[in-house]
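Enquirer: sequence first, then the predicted structure, then my questions.
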Amino acid sequence: MTPLAGIKVLDLTRVLAGPYCTALLADLGADVIKLEPPRGDDYRHIGPFQQGESALFTLNNRGKKSISLNLKSPEGLALAQEIAAGCDVVVENFRPGVAEKIGLGADVLRKAKPGLIYCSVSGFGQTGPFRDLPAYDLVVQAMSGLMAATGEAGGAPLKTGESVADLVGGLFGSWAIMAALVQKARTGQGATLDVAMYDALYSMLTTSHALHFYADKTPERVGNRHPLSTPFGCFETADGQVVIAVLTPAQFARLSTLIGQPGLPDETRFATDEARTENEPELRSLIEDWSKGLNTEAAMVALAEAQLPSAPIWGIAQASDSAHARARGLVQMLPHGVLGQAPVVPQPVQFDGVKLMTYSPAPGLGADAAEILQAFCSVDAARFEDLKKAGVVA
């Protein structure tokens, strides 16, 4: 099954949000043509490196073909426009206005092909007073409300450990493109999509929205515990920490019995989830009187036997190498011309029991130029050599 088989995507993106978006499309069978400047995507030059190959580029550009054109050349721009005319989707993540300035904006390309789906992914979107602000992931995390609600109680705001604004922007980009493809299949109508990392990340702050809009409260930093439910966080053990996530009255009753305090649900201070949250320090102390007497493994066994949601805190190596990760196929190996085998993490959804993914690695810079130009622009071998000599094709 390849849901996007036959869909051609021109990928004008670089770094993370856009490439992540188009990698997800490639996993589902889309033919993604990555158009790069002569120097290549910025991520080709960002480490960590293995045998000169960027890990970040390798991970986020799987399944694509590469062509490198000099868009400052009229002939290079004309070729790019011709390729776009042969595609179903164009994705770009330039600063707002740049695509239009160089001749690859939605107005130009959709005038030539009204059914085109044109997706722009940017920090703050194509409209609004913030549209021209430089927007890396950290900037969006800082301004969205996420950092203000993240961190230890009484401590400074913290970013998350991953570039979530970039990734969420890319994820919503792929989501919007597929919705637009459904619309096009029904009506023949194309679409111009404006995806802002800021909007995308802000839309996912559900707990902060609940506190701000419905409880008239400012979300506070509470460390690793849940701001609304208790006990729901990390608890010390004799040799580390264990995560305990209790939400329902039945779960709390089982936990109370497990820690030797079966009467806790009958106490006013712990009778409801709201009351438990108000009295979190006292409840934490009672739970840790139990958990500190056990090592993490023993605590996990006891919690599992009581059918309570719980977990150890794993690093990426443990998460990647677990039997469950292997059974679910979270990490896949692709053949790679330089590395031999390159680990990648494909899209996570199973379709009828099958993990869909691309089986081709990230491309070398301009590696597929001749094939792409022949297919989209009828460029033969002789003209291709002339384009290389003229510096139009890098």
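Expert: Sure thing, it's come through.

Enquirer: for the rest of this, base every contact and every neighbour count on C-alpha atoms.
Expert: Will do.

Enquirer: any idea how far apart the tips of stretch 41-52 sit?
Expert: Taking CA to CA, to the nearest Å, stretch 41-52 runs 15 Å from one end to the other.

Enquirer: let's bring in a second one:
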Amino acid sequence: MSGPLSHIRVLDLSRILAGPWASQTLGDLGAEIIKIERPQVGDDTRQWGPPYIKDEDGNDTRDAAYYMSANRNKRSVAIDMAAPDGQALIRDLVAHCDVVIENFKVGGLKKYGLDYDSLKKIKPDLVYCSITGFGQTGPYANRAGYDFLIQGMGGLMSVTGQPGNGPEAGPVKVGVALSDVMTGLYAVIGVQAALAHRDRTGEGQHVDLALLDVQVATLANQAMNYLASGNAPGLMGNAHPNIVPYQAFATSDGHMILAVGNDNQFAKFCKVAGMAELAEDERFTTNASRVKYRDELVPILRERIVKDELDWWISQLETAHVPCGPINTIDRVFADPQVQARDMKVELDHPVAGKVPSVGSPLKFSNSPVEYRNAPPVLAADTKDVLKSVLSLSEDDITKLAERGIVQQ
């Protein structure tokens, strides 16, 4: 391995999405990821299908596409964490690792001796990252947290959805578990920062990440709009609270996103639309005035844009350097030449399926590129190898553990 984190070994005790997303990203960057799973069952998301990946004969395997989305570049080791001997094995592995990632409920690992306070006695410079719904402290600390719940509690759904009182009005969740994904990315940042601190001081530490904290932090300009004005923003559909026109519009045969970011772009759009005089109207000359008179401007634009086809608008506006684009379905996303040119779909070797698709990493390095070493592993694929290579257990030792149900090989 030659990635920028190829000197780092991570013990991944997490499952579902936020934790696995973090460890997959660290694995993409070269870290060795040892994923601890329950024997015979594994990560819950292995069963979160259909769809499942197909074997080479076209039959469903045991692994769902959901699991495959967040578990490449890992080694699967199946250990019974509920058994004292399983806990001892995990503690032995911790002594050989730089990072632990877990997403159990607050205090959930203490009874196993796998909490931070217990493990730092084994490895004082350990970086231990906990991911929970609400964090290690506060009145909600003991609650379970799920992405959908956090999107609501964290304010994202209050600014996502259609305004009004019609049947389609109201808050809507984002179509991806975005709170989980963003928390996974913040976990990567936190782990790398803690490792940098360790490199300078020799000190490990506990990184405490909460989905709710991350969701609040990533409200970005919407949060600051409220903090600056005292007015809570509400539902605006596809419109933008601070920029006009910056929303979706219907064309004669589809939908287009028009993303005018400054007054010059608005003037260019008006020229393409054959309405150059609109850019001279004092109500619309500046973005601030367009925001103020949004309700007057947007109907004018809708009436004009719907008269021409999507491809015409895209072609004309791109030539005029006005930001715009189609609303693609996901099949069209992966057919897009730009997405293909950036290698955002990759094929990985898999012992059961032969080849499996995977979404490429967005990280592009000039000197230490992302490596796709292996597809998400089948359950327990690496138990024997890791216990032998890391803990120096013999074949006989591992066989006896497997016979007792402590490990699966």
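Expert: Perfect, I can see it now. Keep in mind it's a predicted model, so treat the numbers as computed, not measured.

Enquirer: identify the residues contacting the most centrally placed residue in the second structure.
Expert: Compute the mean C-alpha point of the second structure, and by CA atoms, centre = their mean the closest residue is V181, 2.4 Å away. For V181 of the second structure, the contact set (CA atoms under 8 Å, 6 or more residues apart in numbering) comprises 17-18, 21.

Enquirer: trace it over to the first structure, please.
Expert: In the first structure, the residue matched to V181 of the second structure (TM-score structural alignment) is L167.

Enquirer: then M256 of the second structure?
Expert: Under TM-score structural alignment, M256 of the second structure pairs with V242 in the first structure.

Enquirer: just checking, its match touches P309?
Expert: No: with contact defined as CA atoms under 8 Å, V242 of the first structure does not count as touching P309 (10.6 Å).

Enquirer: who has more neighbours out of those two?
Expert: Set side by side, V242 of the first structure and P309 show unequal neighbour counts under other CA atoms under 10 Å, the larger going to V242 at 22 against 15.

Enquirer: tell me which residues touch that one, please.
Expert: The neighbours of V242 of the first structure, taking CA under 8 Å, 6+ apart as the test, are 234-236, 296, 299-300, 310-313.

Enquirer: how does it look with 7 Å?
Expert: 234-236, 296, 311-313 (CA atoms under 7 Å, 6 or more residues apart in numbering).

Enquirer: among those residues, name the ones in helices.
Expert: In helices, judged by DSSP state H, the following of these are found: T296.

Enquirer: select only the buried ones of the contacts of V242 of the first structure in PyMOL?
Expert: In PyMOL, selecting the buried portion of the contacts of V242 of the first structure, with burial taken from 16 or more other CA atoms under 10 Å, looks like this:
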select buried, resi 234+235+236+296+311
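
Enquirer: and the two most separated of the contacts of V242 of the first structure?
Expert: The widest separation within the contacts of V242 of the first structure, taken as CA to CA, falls between E236 and A311 and amounts to 12.4 Å.

Enquirer: distance from the helix or strand L11 of the second structure falls within to the first structure after superposition?
Expert: Using DSSP states H and E, L11 of the second structure maps to strand 9-12. Superposed on the first structure, strand 9-12 of the second structure shows a mean distance of 0.4 Å to its aligned residues (mean CA distance after the TM-score superposition for the first structure).

Enquirer: tell me the gap between that strand and the middle of its chain.
Expert: Mean-position distance between strand 9-12 of the second structure and its chain equals 19 Å (CA atoms, centre = their mean, to the nearest Å).

Enquirer: which element follows it toward the C-terminus?
Expert: Toward the C-terminus, strand 9-12 of the second structure is succeeded by helix 18-28 as the next helix or strand (DSSP H and E).

Enquirer: so what's the residue count around the alignment partner in the second structure of S73 of the first structure?
Expert: Taking TM-score structural alignment as the alignment basis, one finds that S73 of the first structure is matched in the second structure by A83. Residues lying near A83 of the second structure (other CA under 10 Å) number 14.

Enquirer: residues touching A83 of the second structure, list them.
Expert: A83 of the second structure is in contact with I406, counting by CA under 7 Å, 6+ apart.

Enquirer: what about it, distance to D385 of the second structure?
Expert: 21 Å.

Enquirer: cool, A320 of the second structure as well?
Expert: Using CA to CA, A320 of the second structure is found at 59 Å from D385 of the second structure.

Enquirer: which of these two has more neighbours?
Expert: More crowded of A320 of the second structure and D385, by other CA under 10 Å: D385, with 17 against 14.

Enquirer: quick one: map that one onto the first structure.
Expert: Counting by TM-score structural alignment, the partner of D385 of the second structure is E371.

Enquirer: buried residues in stretch 323-335 of the first structure?
Expert: Within stretch 323-335 of the first structure, the residues scored as buried using 16+ other CA under 10 Å are 329-331, 334.

Enquirer: with stretch 140-159 of the second structure instead?
Expert: Going through stretch 140-159 of the second structure with 16+ other CA under 10 Å, the ones that come out buried are 141-142, 145-152, 154-159.

Enquirer: show me where the stretch 1-150 of the first structure has helices.
Expert: 17-27, 55-60, 74-85, 98-102, 106-112, 137-144 (DSSP state H, counting those that start in this stretch).

Enquirer: so which of those helices is nearest W175 of the first structure?
Expert: With CA to CA, the closest approach to W175 of the first structure among the helices of the stretch 1-150 of the first structure belongs to helix 17-27: 8.7 Å.

Enquirer: after superposing, tell me the mean distance of that closest one to the second structure.
Expert: Mean deviation for helix 17-27 of the first structure: 0.4 Å (mean CA distance after the TM-score superposition for the first structure).

Enquirer: now the angle from that helix to helix 137-144?
Expert: Relative orientation of helix 17-27 of the first structure with respect to helix 137-144: 100 degrees, computed using axes from the mean of the first three to the mean of the last three CA atoms, to 10 degrees.

Enquirer: determine how far helix 17-27 of the first structure lies from the middle of the whole chain.
Expert: How far helix 17-27 of the first structure lies from its chain's middle: 9 Å, per CA atoms, centre = their mean.

Enquirer: for it, grab the matching residue range in the second structure.
Expert: Counting by TM-score structural alignment, helix 17-27 of the first structure sits on residues 18-28 of the second structure.
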